[in-house]
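# Sharing a sequence plus its predicted fold:
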Amino acid sequence: MLLPRMIEEKMLVLLRQGKISKWFSGIGQEAIAVGVASALEKDEYILPMHRNLGVFTTREVPLHRLFSQWQGKAGGFTGGRDRSFHFGTQEYRIVGMISHLGPQMGVADGIALAHKIRKEQKITAVFTGEGGTSEGDFHEALNVAAVWDLPVLFCVENNGYGLSTPVEEQFKCKNLADKGAGYGMEAHIIDGNNILDIYNKVSELTESMRKDPRPVLLEFKTFRRRGHEEASGTKYVPAELMEYWEARDPIAHYSEFLTREGILSGEKDKLLRQQMTAAIQENLKKAFDEAPVTFDEERELGNVYGKFEYRETVPGPSMKNIRLVDAVSQGLEQAMERFDDLVVMGQDIAEYGGVFKVTEGFAEKFGRERVRNTPICESAIVSAAMGLSINRMKAVVEMQFADFVSTGFNPLVNYLAKVHYRWGQHADVVVRMPCGAGVGAGPFHSQTNEAWFTKTPGLKVVYPAFPYDAKGLLATAIEDPNPVLFFEHKALYRSIYQEVPEDYYTLPLGKASVLREGNDITVISYGAGIHWALEALEEHQEIGVDLIDLRTLQPLDTETIFTSVRKTGKVIILQEDTLFGGVASDISAMIVENCFEHLDAPVQRVGSLETPVPFAGALEEGFLPRQRFKAALHRLLVY
């Protein structure tokens, strides 16, 4: 406990000197981080928060690397791309939090799930503060852990204030541990300032949890004696409360105990402090002497995604005429056969087979460990998929409808998308997105929301229009260690047939398909838009069109687009999404920036009406851009 306390005291000096930019103090709470980390085995994952420096020092993370991290140096764990404790390190089995706090509890579920599937007697510990227990992710993660009997130790540091908001303004129950009963979960209250109570209780629990996997909720009663971060101050804390907790300092109490037991003498205490001061100074010098990071555009862009070398898998000659939904199902099933570490999760996907029957028969074939029904909690399940990836497994998550991804949005765009850029961890996760209108499903089951994700660096977005593409691209998406949003249009599921290889095969991401060639106009689309374009072109064979099916939206095949536009000089971009802020807008801008001198007419964008997706057939038909595309095609032809 003394080492993180002395490091903190030094950091506060450096903060005042302007040598670090921010500090989140854990002074007064060291016993919790040190006690929990000491009770766990070295190869068991811990997911700490801002104030858990004791986790890092107990795991013996090199001090100079921590100091480099806090100064934004290349020798830190994020290479200057993130600050503070927002990082992870597989070497020390530590996974740091993001500022949104909640997702890390779901990530802990996923890490523990991987251990359980592999029948490894390991537990996972995850930290949060009492403020974080108000987030929906807390409820979702605890509920999933309880339902799945996951060996997760949920450690809540109840320090009395969420920044400046006291506990009586945060929750109504007397103790946070009382919430455990609502999940059918074992829960305990521990004195967070008594290192022996913490170590003994956590050691006892973890030993039991390894033999009998289950989640346990621990509430540590403690106090944060500095502000939320130093700029916050502590003026909102009553003086008598501060005095009360200062008198219960965990280090002072333990020192007194050790002295009474004859274990610690004044001389030994002095020597320890001298040794630690020397170690801190030596490692600080290493960090200070390290050169500041420099900007390299190629390096920065190159670290957004994890490295993936596409390897083509060519199928045998056997073909079968199947629907798009069959191709998706077949591709997923063959991936499950190919990758023993692949887990599929989603609502009603096991015995029921999913609402679109993509996973029908999977539970019987692959077992309920790998084909998992989930509670209705998209955020926790996306986070759990991230945890599976951290613990060396693959995950496919089925959104029942693409619309429902909004309740899992945060971990997708703030955790999975950024995790490789931040600390080099891949997110081997595919999120399947049944999407699109045309089936009378109304505003909450009909969106095609790809533009929510194409603008987020770190995510890949795939959107096939044909069975052949769907099967091959899904296989590649699952092989790719980066997070992929895989859109599947519901209206195409059972209406589009194609000859598809029966064997497993792959297709490259970021490569468009040119379906027709002509010299008059370039038509660019994807998903259902491709079929609307084909329908219009069948009616007007006299128009010579380059028809480009993008297939993947991120990465985007700009080479194929620009080559075609430079040939035809006229272009229409057709999307089902509403027009403003959609993929068509960015493609249009790219064409103007790169092909302006080749254009013979303004770039045309065609999309759906700027309204939510309506339910009634006539309204939905008017909303969709099918007829507007035909009119735009003729206008452009005669321009």
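Structure's in. What do you need?

# contacts and neighbour counts: CA atoms only from here.
Will do.

# Was I right to think residue 416 contacts residue 485?
No: contact criterion Cα atoms under 8 Å: residue 416 and residue 485 do not qualify, at 11.2 Å.

# any common contacting residues for those two?
residue 459 (Cα atoms under 8 Å, 6 or more residues apart in numbering).

# For the helix ranked longest in the chain, which helices and strands make contact with it?
If you go by DSSP state H, the chain has its longest helix at helix 266-289. Secondary-structure packing of helix 266-289 (3 or more Cα pairs under 8 Å, 6 or more residues apart in numbering; DSSP states H and E): helix 2-16, helix 63-70.

# and the comparison structure, right after this:
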Amino acid sequence: MHFERKNCSNEELIRLYKSLLLPRMIEEKMLVLLRQGRISKWFSGIGQEAISVGATLAMKPEEWILPLHRNLGVFTSRNMPLSKLFLQWQGSQDGYSNGRERSFHFGNREHAICGMISHLGPQLGVADGIGLAYKLQKKNKATLVFSGDGGTSEGDFHEALNVASVWDLPVIFLIENNGYGLSTPVSEQYRCESLVYKAEGYGMQGVRIDGNNILTVYDTLRGIREYCIKYQRPYLVECMTFRMRGHEEASGIKYVPQELLEDWGKKDPVANFEGFLREQGVLDDSRIEQLRENIRETIELELNEVAGPVHVVPDTEEELVDTYAPAPYVIEEMPPVDAGTPEKRLVDAISESLDQSMQRHSNLVLMGQDIAEYGGVFKVTEGLMEKYGKSRVRNTPLCESAIVGCTLGLSLEGYKSVMEMQFADFVTAGFNQIVNNLAKIHYRWGQAADVVIRMPTGAGVGAGPFHSQSNEAWFAHVPGLKIVYPSTPMDAKGLLAAAINDPNPVLYFEHKALYRSITGPVPEDYYTVEIGKARTVQDGDDLSIITYGAGVHWALDYQQSHPELSLHVLDLRTLLPLDYAAIRETVARTGKVLILHEDTLTGGVGAEIAAFIGEHCFSMLDAPVLRCASLDTPVPFNTDLEKNFLASARLDEYVQKLLIY
């Protein structure tokens, strides 16, 4: 292994050596503690330390790094105390994630580290968002994100590199190519000669380096960082290395040929750099042993601070509260609605809310496919690019996962973002980012995800199975998300403003068929409608209809055509969290409850409401709770079939069934 010290002083070389040796010696200690049962799992980075250490030291301390589970050197090089790291590895409530996360699946704002999730690839899109924030702020910063060779097979890798290149973002994509994705060799992972060749396909620069040479990694990454900042471009680095232990300790390495282990054993990053320092006269055996003894003492001292069994005292209330970031509701009261209040369509109310929020929040960024010059396929954002510029109203490539990840990256740097999912149906391409990254991040390490995803949804426009789905129930099961679904222009404006103010990820559903088919009074001034509060649409005595979205208008139309009935109609407006107090009051009002929604029957939001009523309001009921929903089929294209599919086709049947009890 050839080392070039270049302009490194003896002191700097020793600093690099100590930084390289520290994670190695910590790992050796952790393997002992693993055998003793003091920690439960370990993902070893032995053999790969030069990458984590060299790359981290090449970055500025305040620049975000997004590591993986084999990057202990990132955490130690950012000077995170071992005592608290050890508590984290033990699952202690005094660790970085309060016992809620394993090993390195956590982040810490103080040290500018964004923790991974097990799916690996999504972190790449988050790095794009951080890079975008640096660019918008005109900061001379870059961000560094890690991937393994296996992770390059994921769609997130393609999307993140493509977005970073298209948007000219200062992001360093670092691949640790250690030859195996768990037990799958790279020969079964990709067919290109080198992963760095992928850089050319995205129009970016790339380089392949010896990942076991600490000086090569350190010097190369310093230069790449300067390049990314100067030219505002991304860069791909492939670091060739090898892990000398299993994917995690329990899995072993029987699948690795012995000669390969022997070959890479000769390339050990610590031993080789140590030999170089001896040759250079920087260190001798006595000094090396002294440094090792100092580190050994530090490790023992840190571990002794937290010695003893781990005691976890669960606090149910605290667990529930910490699932969401605190949302201080300073309600901007709605101006009085009178005869002079202008009538607006739903689409216009949403546009107005976006416009006023852009004025109010200079850190708000809109993103989505075709939302800039074109104004979006539904023209919701028409005119906003001209008003606020392309830096804040951004067209995106067809990269739903990367863009959702981008929203989280922006949030790490204090930005708000609203992403338009062109059709709610397309959210499947970004599902992982929403349910595993956005939704869980505050519970995991206290980081808010200040994100709104607009979801044009619903049937009734003859758009067929892939542009008409009601998929809100997919997300109602995910703690950490909020789900908003307005039915009127007035609520649409106020709820969107509240969603943008909320530091938690909010899915904001907009019914496409209602965009231009309904109008209502909408105050022109800025205001908010509190998330989590249902609205009584009208009082009635015969039976209660609990509904949302288009169902509100179906209920009102039914009332108009049946003046002999007195219907009590509750518009949920928010599906997560549900307003259980309003639901209880609605049940008590009539004792007969029909839950109406456009979504298909099985597993719909109505099932949860029915279960709540059966468990908590049974004594108030005069009849079984009924659910009127759409058929359990995909949404058909033919309009006659679509009408038959929708719940509205069976509304009369269910009302009459309830009335006869």
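Thanks, I have the structure now. Bear in mind the structure is a predicted one, so any value in this text is a computation, not a measurement.

# re the thing from before, quick one: the residues in the second structure that the helix or strand following the longest helix of the first structure pairs up with.
Sequence order places helix 297-302 as the next helix or strand after helix 266-289 of the first structure, per DSSP states H and E. Matched against the second structure by TM-score structural alignment, helix 297-302 of the first structure falls on residues 316-321.

# distance from that stretch to the first structure after superposition?
Aligned to the first structure and superposed, stretch 316-321 of the second structure gives a mean residue distance of 0.5 Å (mean Cα distance after the TM-score superposition for the first structure).

# contacting residues around that stretch?
With Cα under 8 Å, 6+ apart, stretch 316-321 of the second structure has contacts from residue 443.

# and if you look at stretch 327-338 of the first structure?
Contacts of stretch 327-338 of the first structure (Cα under 8 Å, 6+ apart): 342-343, 358-359, 362, 366, 467-468, 470-472, 474-475, 478, 500, 504.

# now that stretch: how far from the chain's centre is it?
23 Å (Cα atoms, centre = their mean, to the nearest Å).

# What of stretch 406-424 of the first structure?
Distance, centroid of stretch 406-424 of the first structure to centroid of chain: 4 Å (Cα atoms, centre = their mean).

# Could you tell me where it falls in the second structure?
Residue span in the second structure matched to stretch 406-424 of the first structure, by TM-score structural alignment: 428-446.

# Just the buried positions in that stretch, please.
429-446 (16 or more other Cα atoms under 10 Å).

# Ok, stretch 159-170 of the first structure next?
Using 16+ other Cα under 10 Å as the burial criterion, the residues of stretch 159-170 of the first structure that qualify are 159, 160, 161, 162, 163, 166, 167, 170.

# and what of stretch 617-630 of the first structure?
620, 621, 623, 624, 625, 626, 629, 630.

# next one: stretch 469-476 of the second structure
469, 470, 471, 472, 473, 475, 476.

# just checking, which of the residues you listed belong to strands?
Applying DSSP state E to those, no entry is found in strands.

# Rebuild these as a markdown table, extending it with distance to residue 30 of the second structure.
Output for those, formatted as a markdown table (distance: Cα to Cα, whole Å):
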| residue | distance to residue 30 of the second structure |
| --- | --- |
| 469 | 50 |
| 470 | 49 |
| 471 | 45 |
| 472 | 44 |
| 473 | 43 |
| 475 | 39 |
| 476 | 40 |
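
# For residue 135 of the second structure, state which of these is nearest.
For those, the closest approach to residue 135 of the second structure (Cα to Cα) belongs to residue 475, at 32.2 Å.

# residue in the second structure matching residue 609 of the first structure?
In the second structure, residue 609 of the first structure lands on residue 631 (TM-score structural alignment).

# Assess the claim that its match and residue 647 are in contact.
Yes: between residue 631 of the second structure and residue 647 there is a contact under Cα under 8 Å: 7.2 Å.

# ok, the alignment partner in the first structure of residue 66 of the second structure to residue 527 of the first structure distance?
By TM-score structural alignment, residue 66 of the second structure lines up with residue 47 in the first structure. For residue 47 of the first structure, the distance to residue 527 of the first structure (Cα to Cα, to the nearest Å) stands at 40 Å.

# These two: who's more crowded?
residue 527 (27 against 23; other Cα atoms under 10 Å).

# right, and the more buried one touches residue 490 too?
No: in this structure residue 527 of the first structure lies outside contact range of residue 490 using Cα under 8 Å: 10.1 Å.

# Give the aligned range of stretch 483-498 of the first structure in the second structure.
Under TM-score structural alignment, the match for stretch 483-498 of the first structure is residues 505-520.

# Can you check the distance spanned by that stretch, start to finish?
So stretch 505-520 of the second structure: terminal residues 28 Å apart, Cα to Cα.

# For the stretch 201-350 of the first structure, which segments count as helices?
239-246, 250-260, 266-289, 297-302, 324-338 (DSSP state H, counting those that start in this stretch).

# Tell me which of those helices lies nearest to residue 373 of the first structure.
helix 324-338 (16.1 Å).

# what span of the second structure lines up against that closest one?
Against the second structure, helix 324-338 of the first structure falls on residues 346-360 (TM-score structural alignment).

# what about the matching stretch, distance to the chain center?
Counting by Cα atoms, centre = their mean, stretch 346-360 of the second structure comes out at 25 Å from the chain centroid.

# where's the residue of the second structure most remote from its centre relative to residue 541 of the second structure, distance?
Most distant from the centre of the second structure: residue 564, at 50.0 Å, with distances by Cα atoms, centre = their mean. The gap separating residue 564 of the second structure from residue 541 of the second structure is 11 Å, by Cα to Cα.
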